[in-house]
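Visitor: any chance you could fold what I've pasted below:
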Amino acid sequence: MNEASSEVPTYRTSAWTREQAGGLARRDDVVAPVIYPPEQRLDPDLHIWDTWLVRDRDGTIADVGGYRIIVALTAPSDLLPGKRHDVATLRYFYSADGRTWATGGRIFPETEPLGQRQWAGSTVRFAANGADDLVVYYTAAGDETHEELTYSQRIVAATGGSIYGDDDGVHVEGPFDHETVLRPDGDRYETEAQSRGMIYTFRDPWYWEDPETGEAYLLLEGNTPVPEGADDCAGDPALQAFNGSVGIAHSPSGDRTDWELCDPLLDAVCVNQELERPHVVVRDGRYYLFISSHRHTFAPGIEGFDALYGFVADSLFGPYEPLNGDGLVVTNPANAPFQAYSWLAFGHRDGILVTSFFNYFDYDRPTLDDVALLPESEQFRRFGGTLAPTVRLQVDGRETRIVDTLDHAHIPLPDEDLPETFDERAARLAAERDSRSY
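Guide: Predicted coordinates for the structure are as follows:
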């Protein structure tokens, strides 16, 4: 724990263990239906992938002049999909009905963000005294002082911007001030120089104010340092390289740019290298911590999937237990294992909803590396590059199950009635059949 922050309680980092993850399996209640391409992409001129909602400080989805807003990583759609991460740019989109989205433009219209490109983060509206300030936390990927592409990562806060909505749509105005607020410390979180794994991570900042205390935190994806010769993973260096963690930083002053690293909330040492885009949903007094991860980032001996994984605790600082026993919440079907990725869960009155992006479809090879073996025309055809159908979860304590899917890019409004679930639809159809039999 960071002892300088007296508001942070004493806690022990929770672990996702090999025993827990060793039980991962595709079960009917965690496998999403096969996704088919929508009639129209959200924006045909753009590849769109990691996506998040603009939220208010209390975590609710912001209503800005009658609009909901999403921010996403984007790249031109004429770029080979596999190259999109090298030029990722933050853009925003808005909708009055949660179904039809308009492109608003770059999130930083008047200033250049830090890094050679920008990776995922979170965006928060601070509404006070009639002004709607917009704060964007993002990952600055690569060192902008280098000509060649680099993979360093740091957490940036962009402040000074504003957002408003009118009859013409949603408008983001700058200029923004971009400030690096967090770097790995080499003690709690591995630096790039320390990394021995296939992927290095210090990214994906997620702003969160704990409803129990009002304290402000940033969740992030990191790696737990495991020195060579350590006893972790029975001393097996091949397993020690898989050391993903869900990190957290605290703002002792409440200032939007003042952050101090704390011990990780959760680590997956010996289990998984990459716990992406951590975020929390509070429901019925429980804290649900979600992350996305890939099949190929699991340690040897564990058969995981490209999927949304989740953990539950009675407080923000745990201890966390994996949902459904092994952590698996939503995954792709076996015949379309890479159809969606980068899931984001958010609360709705009828449960928890999960959005993601439509990744590679009509593709069942065992690894995404094989995409590069396809002709370029096929790489373009098989990449979705837009939002996937929204998944609806039923949550009962430490258990979850998929009960329905909505349309592509459908993010329901707070008072919107949701359609029948799979079970309700089946029961209604059965009743109709029975009534016709008399």
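
Visitor: C-alpha from now on. contacts and neighbour counts both.
Guide: Will do.

Visitor: so R41 sits in a helix?
Guide: No: checked against DSSP: H, G, I helix; E, B strand; the rest coil, R41 lies outside a helix; its state is coil.

Visitor: in this structure it contacts F383, no?
Guide: No: with contacts defined as Cα atoms under 8 Å, R41 does not count as touching F383, sitting 11.3 Å away.

Visitor: quick one: the strands in the stretch 151-300 of the chain?
Guide: Remark: strands assigned in the stretch 151-300 of the chain by DSSP state E, counting those that start in this stretch are 153-166, 169-173, 177-182, 203-209, 216-223, 244-250, 260-267, 276-283, 286-293.

Visitor: tell me where this structure has helices.
Guide: Assigned by DSSP state H, the chain shows helices spanning 18-21, 237-240, 376-381, 422-436.

Visitor: relative to the whole chain's centre, how far out is the last one?
Guide: Here helix 422-436 shows a centroid-to-chain-centroid distance of 36 Å under the convention Cα atoms, centre = their mean, to the nearest Å.

Visitor: for it, packing partners?
Guide: If contacts are counted by 3 or more Cα pairs under 8 Å, 6 or more residues apart in numbering; DSSP states H and E, helix 422-436 sits against strand 399-408.

Visitor: Throw the strands of the stretch 151-300 of the chain into a markdown table and include mean neighbour count and distance to S122, thanks.
Guide: What follows is these, written out as a markdown table (neighbours: other Cα atoms under 10 Å; distance: least, Cα to Cα, whole Å):
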| stretch | mean neighbour count | distance to S122 |
| --- | --- | --- |
| strand 153-166 | 20 | 10 |
| strand 169-173 | 19 | 15 |
| strand 177-182 | 17 | 14 |
| strand 203-209 | 26 | 5 |
| strand 216-223 | 26 | 9 |
| strand 244-250 | 28 | 14 |
| strand 260-267 | 22 | 18 |
| strand 276-283 | 22 | 10 |
| strand 286-293 | 23 | 14 |
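
Visitor: before we compare anything, build this one as well:
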Amino acid sequence: MKKVLMASVLAVTSVLPTTMLHAEPKSESPAAWSHQEASKIERDSSNTAPLIEKEEIEQMAPNHWVWDTWPLRNKDGSVAKVNGYKVIFALTAPDDVLPGKRHDIATIRYFYSKNGQDWKMGGEAFDPEQAYGSRQWAGSAMVEDGKIHLFYTATGRKGEDGITYEQRLALANGEMSVSKDGISFSDWSHDIILEPQGEYYQTEEQSEGGILYSFRDPWYFEDPKTGEEYITFEGNSAGHASEQTCQPRNIGDEQYQGSTEVSNEASAYNGNVGLAKLDSEDYTEWETLPPVLEADCVNQQLERPHFVMKGNQYYLFVDSHKFTFSPGIEGPDGLYGFTADSLYGNYEPLNESGLVVANPEDNPFQAYSWIVLPNGNVISFVNYIDLGDVSLKEVGAQPVDFQYEHFGGTLAPTLKLSIHKDETRIVNELQYGKVN
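Guide: Below you'll find the model as predicted:
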């Protein structure tokens, strides 16, 4: 898909010159992505990404796997350009590690480029020994007056006897320098800025060892309608897993409830999108707020949530896997989206079902970790290619050579997304790793 099919693209809205309005959580429950809505998920020509050809993949980082990636942005969400350089951050691991084990030793590295496509690896963003967590997972980064604020997920704890999956939200504040030799960072300080308390977001103990536990992926967002600053993140609805039930709003309207039998196992799925509001000038203190969206009884993981503004509309995007949908719902590995006219609005799924970008049916795991940029470009990484009948959960049981051979571990082709009101469409495929 090389031709532009539609000219309309996402655009960043400038800060409105009006009286500041405070976004307050609604007293009722957050917006729900219902079983009824998710049951409409279907691939078609508007949402299916072009096939990634294995022979066209080129590794961007010598001797390293690269996966979850995010650009350095300005406060308004636009991609930053510092003295002519664009910067991206990514989770990385040596490429002699089995792809499935890369998460256990992930470190954040940065890359820089003049044209937003030919990336030079600059090394580790900061010394991981000085950071929180036994390893650091995905987040976001914002530059302000030469200072960088890098939000990340602190996973596990240093000195732990074995790999654990405790997750806390952390912040690294540092200095950014630009020279003829490129980009460098220094003078980092680290703080834990948010931990689950069990009121709005499930603690690891409350999860009772369930399907998958999440409290991660902090994404900085300045609300142009109010000027207030937030981080959004992936979580699970609070409460002990064994006590959670499906509520009518999680299922659908009365007719759907009466005609559809929802599996008893669905109550174990409780992904949500969380929010916290800035409460200090140095970005180290945040007020935990209720979630803006829940997928109880629908999906366990709403990964890498992020907002994009177009006009007065809020667009909330998340990533999810096929295997994290509850029984009875067939959703592909893909990018999903929702829209509302206020931050705590009643988010409605884009394209009726929520599906925005899907991997093609004959290569269902080719890409993952999509991020929508303000201009409508969508970046992701090459995941597993040409698995045949092997599912994502079965990859780890395959021969070692098979696992290495079929993993991409580099940035995927960038997609161009058009959005109009509550509908989206893939309109073009750009170069591998293009960020602008």
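
Visitor: about what we covered before: can I get the helices of the first structure in a markdown table including distance to E212 of the first structure and mean neighbour count?
Guide: Output for these, formatted as a markdown table (distance: least, Cα to Cα, whole Å; neighbours: other Cα atoms under 10 Å):
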| stretch | distance to E212 of the first structure | mean neighbour count |
| --- | --- | --- |
| helix 18-21 | 29 | 17 |
| helix 237-240 | 35 | 20 |
| helix 376-381 | 46 | 14 |
| helix 422-436 | 35 | 11 |
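
Visitor: Serialize the ones you listed to TSV and add fields for distance to L149 of the first structure.
Guide: Listed next are the helices of the first structure as TSV, based on distance: least, Cα to Cα, whole Å:
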stretch	distance to L149 of the first structure
helix 18-21	35
helix 237-240	27
helix 376-381	23
helix 422-436	47
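
Visitor: of all the ones you listed, which one is nearest V395 of the first structure?
Guide: Taking Cα to Cα, helix 422-436 is the member of the helices of the first structure nearest to V395 of the first structure, at 14.9 Å.

Visitor: residues in the second structure matched by that closest one, start to end?
Guide: With TM-score structural alignment applied, helix 422-436 of the first structure matches no range in the second structure.

Visitor: name the nearest residue to I402 of the first structure, sequence neighbours excluded.
Guide: Leaving aside its sequence neighbours, I402 of the first structure sits nearest to L393 (Cα to Cα, 6 or more residues apart in numbering; 4.7 Å).

Visitor: so how many other residues sit close to that neighbour?
Guide: Residues lying near L393 of the first structure (other Cα atoms under 10 Å) number 25.

Visitor: verify the stated contact: it with I352.
Guide: Yes: with contact defined as Cα under 8 Å, L393 of the first structure reaches I352; the gap is 5.2 Å.

Visitor: re earlier: quick one, what contacts the residue nearest to I402 of the first structure?
Guide: Applying Cα atoms under 8 Å, 6 or more residues apart in numbering, we find L393 of the first structure in contact with G351, I352, L353, V354, T400, R401, I402, V403, D404.

Visitor: not counting sequence-adjacent ones, nearest residue to L261 of the first structure?
Guide: In space, L261 of the first structure is closest to A249, 4.2 Å off (Cα to Cα, 6+ apart).

Visitor: out of the strands of the stretch 151-300 of the first structure, the one nearest S14 of the first structure is which?
Guide: strand 260-267 (4.6 Å).

Visitor: in the second structure, point out the residues matching that closest one.
Guide: The aligned range for strand 260-267 of the first structure in the second structure is 287-294, by TM-score structural alignment.

Visitor: again with stretch 22-35 of the first structure
Guide: Using TM-score structural alignment, the partner range for stretch 22-35 of the first structure is residues 39-52.

Visitor: show me what counts as buried in the matching stretch.
Guide: K40, I41, E42, R43, S46, N47, T48, A49, P50, L51, I52 (16 or more other Cα atoms under 10 Å).

Visitor: of all the helices of the first structure, which one is nearest L134 of the first structure?
Guide: For L134 of the first structure, the closest of these is helix 376-381, at 34.4 Å, according to Cα to Cα.
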